[in-house]
Every structure is written in structure tokens, then in C-alpha cells.
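*Asks:* Here is my input, please return the structure:
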Amino acid sequence: MQINEQIRDREVRVIGADGGQIGIMSARDAQRIAYEKNLDLVKISPTANPPVCRIMDYGKYRFEQAKREKEARKNQHIVEIKEVRLSLNIDTHDFNTKVNHAMRFLQEGNKVKVSIRFRGREMGHPEIGTEIMQRFAEAVSECGGVEKQPKLEGRHMIMFVSAKTQKPAKKEKEAGPR
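*Replies:* The predicted structure follows:
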């Protein structure tokens, strides 16, 4: 973005600090008007014919823009992939614990990778792994849905579950007496 002396165009369309049109004039005259008001002349549309310049406080403008970008970064949520590992002969309580972990990850807005590692003779029974994966998918169905169906890749069976709502659940802190 060009400001003040960097603007070398012969004629520019000038917009005042209040947002009203001042008109088409030479860049030198526009700079003089900006200096008289202790403001900067900023080229905001270089491709227009003639280029459009605005009289504004450039420092304040940059500060406002940085503030908006910081706010946007603060509000965005990066989706992480969390992994939950199961086994073919998993017990009921262990299974429920893994389901609870996956539900918490999904409520935070993350994706969950569910995997089962087949050892030794377990490779002969991939249908048991598929059955466990389906049971797991049903258990977490209130928080998330299956994004990628269970698939056997080498010795691992992998399934991806994603959160139903994309907005992460924010934890509210109570501002009461302690």
C-alpha cells in the first residue's frame, strides 16, 4: 500500500477523512490537503482510473487492522486429530472409558481416529474388529458421525469419526464468590 510521497500518479481521485468525495486532483495537491489536516494520503485502489486515494490516519488504520486480525485468530479453532486405540479382546469397562475419551474429544470439536492393531492369529478374524468399530461408532453417535468407515490397512484397522457440530463447546467459568 502506497502512502504520502510514495504516490507518484499525476491525477488521483481523493476521498476525505469523513468518507466524502473531494474530487480528482493532482497527487501533490492531495498530499498538501492531507498535511494540512495532519493526516496521511493512502492509495486504496491503485487499479482504478484514476487511482483512488483516501485521507486518513495511517497509523490508526494499521492498528485497527492488526486488532481485527488478532480477534479473527482468537476466534478460530484448529481441528486436531485425536487417536483412540482399541484391541480385539477389550473389556466392557475399558471400552466405555475409551468411548468417554472420544466423546470428550468430539465435544471439543476435534476428529477422532479409532484404531485396532491385530496381533498374531488375530489377523484371521478381521470381522471381530469391524464389529467392535461399529459398536464404538454407535456409542459415540450422539456426539459424532463416522467420517471414514473401518478399513483394514496392514495389521491396523482404522476408522475416523468427526464431530457433528463444528463449533467447539466453550467452557464457561462461573464468576461467583469463592
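
*Asks:* Only C-alpha atoms from now on, for both contacts and neighbour counts.
*Replies:* Fine.

*Asks:* Mind checking what helix or strand follows the helix of greatest length in the chain in sequence?
*Replies:* As assigned by DSSP state H, the longest helix anywhere in the chain is helix 58-75. As assigned by DSSP states H and E, the chain's next helix or strand after helix 58-75 is strand 81-86.

*Asks:* which secondary structure elements does that next one contact?
*Replies:* Applying 3 or more Cα pairs under 8 Å, 6 or more residues apart in numbering; DSSP states H and E, we find strand 81-86 packed against helix 92-107, strand 111-117.

*Asks:* what sits up against the shortest one?
*Replies:* Under the contact criterion Cα atoms under 8 Å, 6 or more residues apart in numbering, strand 111-117 has outside partners 79-88, 102, 105-106, 129, 133, 155-163.

*Asks:* what's the nearest residue to residue 130 if we skip its chain neighbours?
*Replies:* Among residues not flanking residue 130 along the chain, residue 150 sits closest, at 6.5 Å (Cα to Cα, 6 or more residues apart in numbering).

*Asks:* ok, now residue 122?
*Replies:* Residue 122 sits nearest to residue 88 (Cα to Cα, 6+ apart), 7.7 Å away.

*Asks:* Surely that neighbour is in a strand?
*Replies:* No - under DSSP: H, G, I helix; E, B strand; the rest coil, residue 88 sits outside any strand and is assigned coil.

*Asks:* Point out the most buried one among the helices and strands packed on strand 81-86.
*Replies:* strand 111-117 (a mean of 21; mean count of other Cα atoms under 10 Å).

*Asks:* which element follows it toward the C-terminus?
*Replies:* helix 126-139.

*Asks:* export the helices and strands packed on strand 81-86 to a markdown table and tack on distance to residue 45?
*Replies:* Formatted as a markdown table, the helices and strands packed on strand 81-86 follow (distance: least, Cα to Cα, whole Å):
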| stretch | distance to residue 45 |
| --- | --- |
| helix 92-107 | 44 |
| strand 111-117 | 42 |
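
*Asks:* which residues sit in contact with residue 54?
*Replies:* Residue 54 neighbours (Cα under 8 Å, 6+ apart): 14, 15, 16, 17, 41, 42, 43, 44.

*Asks:* And the most centrally placed residue in the chain, how far from residue 88?
*Replies:* By Cα atoms, centre = their mean, the chain has its centre lying nearest to residue 76, at 4.1 Å. Noted for residue 76: a distance of 38 Å to residue 88, by Cα to Cα, to the nearest Å.

*Asks:* let's see this one next to it:
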Amino acid sequence: MVIRKVLGSSKSFGEIKNKYLIIDKISHDTPEIIRLVDDTGQSPKEMSVTEALSISYDNNLDLVVINPSVSPPICKMIDLRKHAYTIRKNASEARKKQKTVETKEIKFRPVIDDSDYKVKIKSLTKFLAKGYKVKVDISFRGREIAHKDVGRALFNRIKVDVSDVAKIENETTSDIRHMIMILSSK
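*Replies:* The predicted model follows:
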């Protein structure tokens, strides 16, 4: 004997529906007596499943099992579509409040002219002022790999020049071809 069938059209409603044990029909494994918690949160009242299903059907609500492990099981009448909507809305608001920090990358070469260096430092400070993290990459090519000391000197020069506006978040020493550090604003 089927008293009420819950229909779900949206994907998220189906996901919500699958998380809860819904009593929408009476079968051989449905308990005869349940404890029903009403909307006010008063102590559960024991009643038959058919009576609880008819009440939930009259109120256009779903009969959901809250705690199936106790005997008789505790059930509550809620509107699952409304519940799914509030869950989606809360998740959407949480995503809006979540701030993602983008990382900008500025590449240097160990042999860089003074004017080019100043332009790159200026753009680095602009990125930091806008709230971005900045990845500084000094890359070596060919015979430059043999002269890592020039790269380290440039690395230290960058640290000194941006020390008033940035803090070093991560400084990896180097692999064969790169020296990398990540800066964030103070």
C-alpha cells in the first residue's frame, strides 16, 4: 500500500533525498510504530506509521527517519525540497564568501639590465598592492647554470628591494635551472 511517493526533479534534491531515509510507503520492513517529533521540537509522540504518513501527507511534508537505531525509530516531518533549497543556498553563500588568492609570476634572468629590473620590481609591487601573491622565478640557461652566485645575488637584491612591502612566504633554494620564491603582501 503506497501512501505517498516523493518525486524529485532536480539533481540536488535527489542527492538530499538519498541522504535521508524517507518513509513514503509501507512495506514489510517498515516499523509499525514510530516516535514522531513535530516542528516545535516537543518530546516525540508514539504513533502508527499509517497515522504519521497521513498527517505528513495532509501537511504536504515528507516523513524522514532521524534515528533508525532506536526502537521505535524517531521520525520527523520536513519539506525535503525546502531543506534542499536551504542547503544549496547556504553552500552558495559560503562559496561567495570564500576568497581565492591568485598567484602572479614574474620571471627574471640572472643578467638583467637596471631599467628592466626596475620595471619588473614596479610591477611586482603593484601586484602585491592589489593583493596577489607573486612568484619570483630566476631562470638559468646554458652557461648561466655554472654561475649560480650571480642568480643568488639577484635573489638577495630582490629580497632587499621589496622587504618593505612584501614578506617571503616560501623560498625554495633552487633546482638546476630555477630559483623560486613566493611573496605576499605584508
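
*Asks:* Among the contacts of residue 54 of the first structure, which ones are in helices?
*Replies:* Among the contacts of residue 54 of the first structure, no member lies in helices (by DSSP H).

*Asks:* just curious, which of these is nearest to residue 141 of the first structure?
*Replies:* Nearest to residue 141 of the first structure out of the contacts of residue 54 of the first structure is residue 44 (Cα to Cα; 50.6 Å).

*Asks:* does residue 71 of the second structure sit in a helix, a strand or a coil?
*Replies:* Note that with three-state DSSP, the state of residue 71 of the second structure is coil.

*Asks:* mind listing what it touches?
*Replies:* No contacts exist for residue 71 of the second structure under Cα under 8 Å, 6+ apart.

*Asks:* Kindly recompute the last result at 10 Å.
*Replies:* For residue 71 of the second structure, the contact set (Cα atoms under 10 Å, 6 or more residues apart in numbering) comprises 31, 33, 34, 35.

*Asks:* thinking again about what came up before, what residues are up against the residue nearest to residue 130 of the first structure?
*Replies:* Residue 150 of the first structure touches 114-116, 129-134, 137, 156-160, counting by Cα under 10 Å, 6+ apart.

*Asks:* Go through these and give me the one with the most neighbours.
*Replies:* Counting neighbours by other Cα atoms under 10 Å, residue 129 leads those with 26 neighbours.

*Asks:* How about it: what's its closest non-neighbour residue?
*Replies:* Residue 129 of the first structure sits nearest to residue 88 (Cα to Cα, 6+ apart), 6.0 Å away.

*Asks:* aligned partner of residue 16 of the first structure in the second structure?
*Replies:* When the second structure is aligned by TM-score structural alignment, the residue opposite residue 16 of the first structure is residue 38.

*Asks:* Residue 143 of the first structure against residue 101, yeah?
*Replies:* No - between residue 143 of the first structure and residue 101 there is no contact under Cα atoms under 10 Å: 11.7 Å.

*Asks:* so how far does the helix or strand residue 24 of the first structure falls within sit from its counterpart in the second structure?
*Replies:* Assigned by DSSP H and E, residue 24 of the first structure belongs to strand 21-26. In the superposition with the second structure, the average deviation recorded for strand 21-26 of the first structure is 3.3 Å (mean Cα distance after the TM-score superposition for the first structure).

*Asks:* coming back round to it: and the contacts of residue 71 of the second structure, which of them are in strands?
*Replies:* 33, 34, 35 (DSSP state E).

*Asks:* Take these and write them to JSON lines, including neighbour count and distance to residue 59 of the second structure.
*Replies:* Below are those laid out as JSON lines (neighbours: other Cα atoms under 10 Å; distance: Cα to Cα, whole Å):
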{"residue": "33", "neighbour count": "17", "distance to residue 59 of the second structure": "20"}
{"residue": "34", "neighbour count": "25", "distance to residue 59 of the second structure": "18"}
{"residue": "35", "neighbour count": "23", "distance to residue 59 of the second structure": "18"}
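
*Asks:* out of those, who's nearest residue 74 of the second structure?
*Replies:* Nearest member of these to residue 74 of the second structure, counting by Cα to Cα, is residue 35, at 4.7 Å.

*Asks:* could you measure the closest one against residue 172 of the second structure, distance?
*Replies:* Residue 35 of the second structure sits 61 Å away from residue 172 of the second structure, going by Cα to Cα.

*Asks:* Show me what residue 33 of the first structure aligns to in the second structure.
*Replies:* Residue 33 of the first structure maps onto residue 55 in the second structure, by TM-score structural alignment.

*Asks:* was I right about its match contacting residue 77?
*Replies:* Yes - with contact defined as Cα under 10 Å, residue 55 of the second structure and residue 77 form a contacting pair (8.9 Å).

*Asks:* Any buried residues in whichever strand or helix holds residue 34 of the first structure, and which?
*Replies:* Using DSSP H and E, the secondary-structure element containing residue 34 of the first structure is helix 27-36. Using 16 or more other Cα atoms under 10 Å as the test for burial, helix 27-36 of the first structure gives 27, 28, 30, 31, 33, 34.

*Asks:* Let me see the contact set for the fourth one.
*Replies:* Think residue 31 of the first structure. Contacts of residue 31 of the first structure by Cα under 10 Å, 6+ apart are 3, 4, 5, 7, 14, 37, 39, 40, 41, 42, 53, 55.
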